[in-house]
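> Sequence plus predicted model, see below.
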Amino acid sequence: MRKIFLVEDDPGIRDTLEILLTTEGFLVQSFGAVAEFNNRDKSILPDLFLFDVMLPDGSGIELCREIKNDKKSENLPVIIMSAHADLEDVFYECIPNDFIPKPFDIDDLILRISKILS
């Protein structure tokens, strides 16, 4: 079973994504803030990271940069989601495997995740 680490501060979006992705056969571990994510068991690596950009205590772009600069996780895919940033801003700061603007189409999100993981 493929594992996704989701960092999203909006509980409605986070819960919806967790239910949806679990229904699609993914194992999802979700976090509502950077601090929660940083307190995770770092010995466990997911198959994919899904980060919101604007978080209450940091940025998904910063998390992406950390993931891509860590030898243990540098090759793991990262998808960035944002209602405020645009693709150019994100790629200037970090090079994610994909960028999804909010609001997003659920089917498109699942398709993009499946494509990256195949």
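Great, that's in hand.

> For the rest of this, base every contact and every neighbour count on C-alpha atoms.
Noted.

> Helix or strand: which one has the residue minimising distance to the centre of the chain?
Most central in the chain under C-alpha atoms, centre = their mean is residue 50, positioned 1.0 Å from the mean C-alpha point. Under the criterion of DSSP states H and E, residue 50 resides in strand 48-52.

> Could you tell me how far that strand lies from the centre of the chain?
The chain centroid and the centroid of strand 48-52 are separated by 1 Å, computed with C-alpha atoms, centre = their mean, to the nearest Å.

> Alongside the first one, take a look at this:
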Amino acid sequence: MPYGCILYNAGYDVVPCGTVNHFNEVVGHRLPDMFILDILLPDGNGLDNCRQLRKNEQTAGVPVLIMSAHQAKQDVEAKVC
């Protein structure tokens, strides 16, 4: 499993989604214990995904970890704020 190997090897059930479309498809079929979102995806934005999750009654209470490969703090803050 190329994504989430550390979590997978620790015994967690990991479902990697490389695009927003795939993420939305998976979320429609199963509810995880936690979401780990990247800010930049090929077809969208993890922050927009997070906002959608918070608006959805079924996913509003699921913890979300958001990460970014951006080094510059202002790049991330510009997307969050």
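Here it is on my side, so go on. Just so it is clear, the structure is predicted and the values come from calculations on it, not from any experiment.

> TM-score for the pair, please.
The pair, once superposed, lands on a TM-score of 0.81 when counted by TM-score structural alignment, normalised by the length of the second structure; 77 aligned residues with a C-alpha RMSD of 2.0 Å.

> just to revisit the earlier point, so where is the strand holding residue 50 of the first structure in the second structure?
Mapped onto the second structure using TM-score structural alignment, strand 48-52 of the first structure spans residues 34-38.

> quick revisit: could you point out the helix or strand that follows the strand holding residue 50 of the first structure?
strand 54-55.

> Can you spell out the matching residue range in the first structure for stretch 47-56 of the second structure?
Taking TM-score structural alignment, stretch 47-56 of the second structure hits residues 61-70 over in the first structure.

> Would you map the strands across the second structure?
Applying DSSP state E to the second structure gives strands spanning 35-38, 40-41, 44-45, 64-67.

> Could you say which of the ones you listed is packed most deeply?
Greatest average neighbour count among the strands of the second structure goes to strand 35-38 (a mean of 18), per mean count of other C-alpha atoms under 10 Å.

> tell me what it is packed against?
Here strand 35-38 of the second structure touches helix 46-55, strand 64-67, going by 3 or more C-alpha pairs under 8 Å, 6 or more residues apart in numbering; DSSP states H and E.

> Run a quick neighbour tally on the counterpart of residue 22 of the second structure in the first structure.
Under the alignment by TM-score structural alignment, residue 22 of the second structure pairs with residue 36 in the first structure. As a burial measure, residue 36 of the first structure scores 12 neighbours (other C-alpha atoms under 10 Å).

> Likewise for residue 53 of the second structure?
20.

> ok, it touching residue 47?
No - here residue 53 of the second structure does not reach residue 47: they are 9.7 Å apart, not a contact under C-alpha atoms under 8 Å.

> and the strand holding residue 50 of the first structure, how far from the second structure on average?
By mean C-alpha distance after the TM-score superposition for the first structure, the fitted strand 48-52 of the first structure averages 0.4 Å away from its aligned residues in the second structure.
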